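Novice: quick one: sequence and predicted model below, then my questions.
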Amino acid sequence: MRRRILRAVIAAVVCAVVLFCVPLAVATLRLYRQDEVRALQQLADRVAVTVPADVHHPRDPMELPRVGPGRQVGVYDDRARRVVGTGPEAGDRPVHDALAGRATSDRGDGRLVATVPVGSGERVRAAVRASAPADGPWRRALVTWAGLAALAVVAVGVAAVVGIRSSRRLAHPMEALAATAGRLEDGELSARAGVSGLPEADAVATALNRAAARIEELLRRERAFSADASHQLRTALTRVRLELESGLTEGDAAKQGPSTEAPTDPRGALRAALASLTAMETTIEDLLSLARDVPERAPLDIGALLADAERRWHGELAAAGRPLRVTVESPLPDAVGSARAGRQVLDVLLANALRHGAGTVTVTVRDAAGVPAVDVTDEGPGLPESVDVFARRHGYDGDTAGGGHGIGLALARSLVEAEGGRLRVSRRAPHPCFTWLVAGGRQTPAT
């Protein structure tokens, strides 16, 4: 690209120089010739003024002016014979034209000739002939052409310098864009093109940076979705496994011998497993829907959302000896958001209370200065002050298999903030409390 730009600049300047200098050179030569002829005519006119009435009178000799090297001036009588001065002895055609009453100029025998008649009307008594070498204008023109050539060389040199600098300035942004695109192709999604000062290249760089940021965000969301889906499905898979294993264990015990207890129907375990699989399918659909960029801004029925969460989590908490209490204050402010996101947020908070808390789990919905607020509290000892429970990491207690604090709460916070709400720890210890401020009719206050 640099070579092409340099060649284009130099070619344009050379064409401009040729189109300008060639006509100027021709015009200069013609001008110098005209100047030389005019000077000869003026010399002949000065001499004609001094020619006496009788050019042959011996008592009235003529004195001719001094002329420069190579120039000749002579006076011819009415018979075209040279009387005084220098020049051919017999008058040539310009002399005869002057004797006929016409002032002429001509070129012949390598000289420029100008003649003027002496006399007026029908009585021409003499003619003055002035001549100079014909190469005089050429020598002057050559000097001028040498100056034009020097200026042309300077112009081409300046054009070459400007072309080199311009080619660098134009090519560097394109090369930088190509390098950035290559880094992106190699997987370095953090690569960004810088500002070059060239509007066109900066426009391309801005578009490339937006595309790179978009791709990076899509990949980040894809990775986050994989981690979130893994976290959310792990509990459901564990529940299905336990229910199926429980059904198999009871079936094997029934085959080993009679029992005093009533036989357990294994179809109950299968039904529970199917319900868990249905919940897993719902979770996958929710996460796929929430992976999109545009949040859902629909009216949110918090009461129905809590009733569904109580139905799904009451049995599991009761099996662990953990009561679940749901309290809804009324009236509640209007809420907007996605029911899918709300369902996932409540699942994360209740699963966190089940794994890391103790005692009764209480869910309270209240009016927090015009904004619906959902508090999830348990009777556990609390959260360490030095741990950011919303950071994406393994559990702070080392429970990587169970997910622990971290990825689940990070998912919940990202879902809440995507819907315009806030999720925070309103009390760490004792009896930790997570507060979800739902987006309502006015902007949710920052915490």
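Specialist: Noted; the coordinates are in hand. Nothing here was measured: the structure is a model prediction, and the numbers come from that model.
Novice: from here on, just use CA atoms for contacts and neighbour counts.
Specialist: Noted.
Novice: in the chain, where's the longest helix?
Specialist: helix 199-256 (DSSP state H).
Novice: distance from the chain centre to that helix, please.
Specialist: Relative to the centre of its chain, helix 199-256 is centred 34 Å away, using Cα atoms, centre = their mean, to the nearest Å.
Novice: helix or strand next in line after that helix, which one?
Specialist: Helices and strands here follow DSSP states H and E; after helix 199-256, the next one along the chain is helix 267-290.
Novice: please list the outside residues in contact with that next one.
Specialist: Taking contacts as Cα atoms under 8 Å, 6 or more residues apart in numbering, the residues outside helix 267-290 that touch it are 225, 228-229, 232-233, 236-237, 239-241, 243-244, 246-247, 340-341, 344, 415.
Novice: how about a cut-off of 7 Å?
Specialist: Surrounding helix 267-290, the residues in contact under the criterion Cα atoms under 7 Å, 6 or more residues apart in numbering are 229, 233, 236, 240, 243-244, 247, 340-341.
Novice: chain center to the next helix or strand after that helix: distance?
Specialist: Following helix 267-290 in sequence order, the next helix or strand is strand 298-299 (DSSP H and E). Taking Cα atoms, centre = their mean, the mean C-alpha location of strand 298-299 is offset from the chain mean by 39 Å.
Novice: re the thing from before, out of the contacts of helix 267-290, which is most surrounded?
Specialist: Of all the contacts of helix 267-290, A341 has the most neighbours under the rule other Cα atoms under 10 Å, reaching 23 neighbours.
Novice: for that residue, which non-adjacent residue is spatially closest?
Specialist: Excluding its sequence neighbours, the residue lying closest to A341 (Cα to Cα, 6 or more residues apart in numbering) is L415, at 6.0 Å.
Novice: another structure for you, compare them:
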Amino acid sequence: MLRSALIAAAVGVLLVGVPLLGLGAWTVTRQTESDLSRRAMVLQLLVAGSTAPLPELAGQVELLLGQGRNAGHLHARISSPDGVLDVGTAPTGQVIRRSVSQDDVMVAVDIERSVLNWEVAEFGLVILGLSLVAFGVATLSALWQARRLVEPLEVLADNADRLGRGESRLRPVSSGVAELDRVAEGLERSAASMTAALAAEREFASDASHQLRTPLTALSMRLEEIATSEEVDEVHEEARVALNQVERLTQVVDSLLARSRLQRRATVTSVNLGELLDQQVEEWTPAFRERRRRLVLHPLEKISVVATPGALSQVMATLVENSLQHGRGTVSITARRTGRSVVVEVTDEGEGVPPSLGSRIFERSVSSSGSTGLGLALARDLAEADGGRLELVRARPPVFAVFLSAVD
């Protein structure tokens, strides 16, 4: 910030100070030339209107040259039939001269150019002083603004570290800068969501360990009985009981998973679908532009859906990235409302999903291009956790559809 302020001040000085210095030099020269012409005319009138010999007018000429601007630096040469009169110190270097000739009287008034150069230099020193003041003001302003931003940024960095360590208590931030305050609010929301998620996970783990311990213990005892029994009928009976226990254990696991999804659904909220899709297009357009492809969002009415914003964004990002990596041509995103549901479709102009994969494309470790195959599986899990669905509705050209619940 300090560097930017100094660069801005330097550019301002160059754009204003240099032209102003040139204008000052031109003004000083013009004023000096005008003053020399005026004095030459006055001296010519003095000599022409006087009947005294030319040497007797030296005092009056010296008096006229010693008044006003540039006094003490002027030299005059008067030529008439009576002779030549020099008043002032004759210049030795370059001069600026103005002369008047009339009625056999010629008057020339001159001044050394170095005198004008000194005036221009003084004007330049004034500009330099003002420039230094401008640099000083810019520096102080930049330091003040930097201090105003650095303190909340340090707090935000500390809050981000705390969030990474799993802490939920964050330091308050009130910077007065709208952008920084929005970042702080986002971290606070993330901390609250993380706290709720951790609490739910701990509760789920506690309930799972409690509900699974007893049937697992019983199943282990049955298996021990089978391992030590020598009677076939007894082995069959123990195996039947063990299978029943496995079924009950499966029901317990299904119940726990259903409960976990219900807890996840409790965190969903109303999401503006248009804003979320616009954000996805804005984020992915540069990547498509680099590959000379297009990402198009077709116009849609104002629709709100029931979902978790972060999860739905991840689902859409996965579909768009898949089309970028494995598809071809233009990628289109459309959304429409059908009754109480909303369907968001992502399609491209590529070859689509091979027939050998079909619906298995959503299974983990299943991929048509050598990737990990986790993306679509995770996207489907996220969609289902929010009460939606992710389906492949057409293989060639590929059309992936996300089914969501609309907000009435």
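Specialist: Received the coordinates, thanks. The model shown is predicted, which means the values in this text are computed figures rather than measured ones.
Novice: and the TM-score between these chains?
Specialist: Once the chains are overlaid, their TM-score stands at 0.52 when taken by TM-score structural alignment, normalised by the length of the second structure; 258 aligned residues with a Cα RMSD of 4.1 Å.
Novice: got the angle for the longest helix of the first structure vs helix 267-290?
Specialist: For helix 199-256 of the first structure and helix 267-290, the angle between their directions (axes from the mean of the first three to the mean of the last three Cα atoms, to 10 degrees) works out to 180 degrees.
Novice: other SSEs contacting helix 199-256 of the first structure?
Specialist: Judged by 3 or more Cα pairs under 7 Å, 6 or more residues apart in numbering; DSSP states H and E, helix 199-256 of the first structure is in contact with helix 136-185, helix 267-290.
Novice: for stretch 265-279 of the first structure, buried residues please.
Specialist: 266, 269-270, 273, 276-277 (16 or more other Cα atoms under 10 Å).
Novice: what about V416 of the first structure, neighbour count?
Specialist: Other residues within reach of V416 of the first structure, judged by other Cα under 10 Å, total 23.
Novice: quickly note the distance from it to E36 of the first structure.
Specialist: Plainly put, V416 of the first structure is 97 Å away from E36 of the first structure if you go by Cα to Cα, to the nearest Å.
Novice: again, but for L19 of the first structure
Specialist: Relative to E36 of the first structure, L19 of the first structure is positioned 27 Å away (criterion: Cα to Cα).
Novice: V116 of the first structure pairs with which position in the second structure?
Specialist: In the second structure, the residue equivalent to V116 of the first structure is V100, according to TM-score structural alignment.
Novice: where does its match sit: helix, strand or coil?
Specialist: Classification of V100 of the second structure into helix, strand or coil gives strand, according to DSSP: H, G, I helix; E, B strand; the rest coil.
Novice: give me the number of residues near it?
Specialist: Neighbourhood size, V100 of the second structure [other Cα under 10 Å]: 19.
Novice: what of A353 of the first structure?
Specialist: Close neighbours of A353 of the first structure, defined as other Cα under 10 Å, add up to 25.
Novice: please, which helix or strand holds it?
Specialist: Here A353 of the first structure is assigned to helix 339-356, by DSSP H and E.
Novice: what span of the second structure lines up against whatever helix or strand comes next after that helix?
Specialist: If you walk from helix 339-356 of the first structure toward the C-terminus, the next helix or strand you reach (DSSP H and E) is strand 361-368. Correspondence between strand 361-368 of the first structure and the second structure is not established for any residue, with TM-score structural alignment as the criterion.
Novice: strand 361-368 of the first structure - contacts with which helices or strands?
Specialist: Strand 361-368 of the first structure is packed against strand 324-328, strand 371-377, with contacts defined by 3+ Cα pairs under 7 Å, 6+ apart.
Novice: the shortest one aligns to what range in the second structure?
Specialist: Which is strand 324-328 of the first structure. With TM-score structural alignment as the criterion, strand 324-328 of the first structure doesn't align anywhere.
Novice: relative orientation of that strand and strand 361-368 in degrees?
Specialist: Calculated by the same axes, to 10 degrees, strand 324-328 of the first structure forms an angle of 10 degrees with strand 361-368.
Novice: and strand 324-328 of the first structure with helix 339-356, angle?
Specialist: Computed by the same axes, to 10 degrees, the angle separating strand 324-328 of the first structure from helix 339-356 equals 140 degrees.
Novice: what residues sit buried inside strand 324-328 of the first structure?
Specialist: Neighbour-count burial for strand 324-328 of the first structure, counted by 16+ other Cα under 10 Å, picks out 324, 326.
Novice: touching that strand from outside, list them.
Specialist: Residues from elsewhere that reach strand 324-328 of the first structure, judged by Cα under 7 Å, 6+ apart: 314, 317, 360-366.
Novice: in the first structure, which residue is most central in space?
Specialist: Relative to the mean C-alpha position of the first structure, the nearest C-alpha, by Cα atoms, centre = their mean, is the one of A205, at 2.2 Å.
Novice: now for the closest residue to it other than its chain neighbours: which residues touch it?
Specialist: The shortest distance from A205 of the first structure to any non-neighbouring residue, by Cα to Cα, 6+ apart, is to A193 (5.5 Å). Contacts for A193 of the first structure were tallied using Cα under 7 Å, 6+ apart; they are 176-177, 180, 205, 209.
Novice: element containing V173 of the second structure?
Specialist: Here V173 of the second structure is covered by no helix or strand, with elements defined by DSSP H and E.
Novice: what does it correspond to in the first structure?
Specialist: In the first structure, the residue equivalent to V173 of the second structure is G194, according to TM-score structural alignment.
Novice: leaving out the residues flanking it, which one is nearest to its match?
Specialist: With Cα to Cα, 6+ apart as the criterion, G194 of the first structure has its nearest non-adjacent residue at 7.1 Å, and that residue is A205.
Novice: residue in the second structure matching that neighbour?
Specialist: Looks like A205 of the first structure aligns to A184 there (TM-score structural alignment).
Novice: quick one on the thing from earlier: just put the contacts of helix 267-290 of the first structure in a markdown table and tack on distance to A373 of the first structure.
Specialist: What follows is those, written out as a markdown table (distance: Cα to Cα, whole Å):
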| residue | distance to A373 of the first structure |
| --- | --- |
| A229 | 26 |
| L233 | 27 |
| A236 | 27 |
| V240 | 33 |
| E243 | 35 |
| L244 | 38 |
| G247 | 41 |
| R340 | 18 |
| A341 | 15 |
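Novice: fine by me, thanks again.
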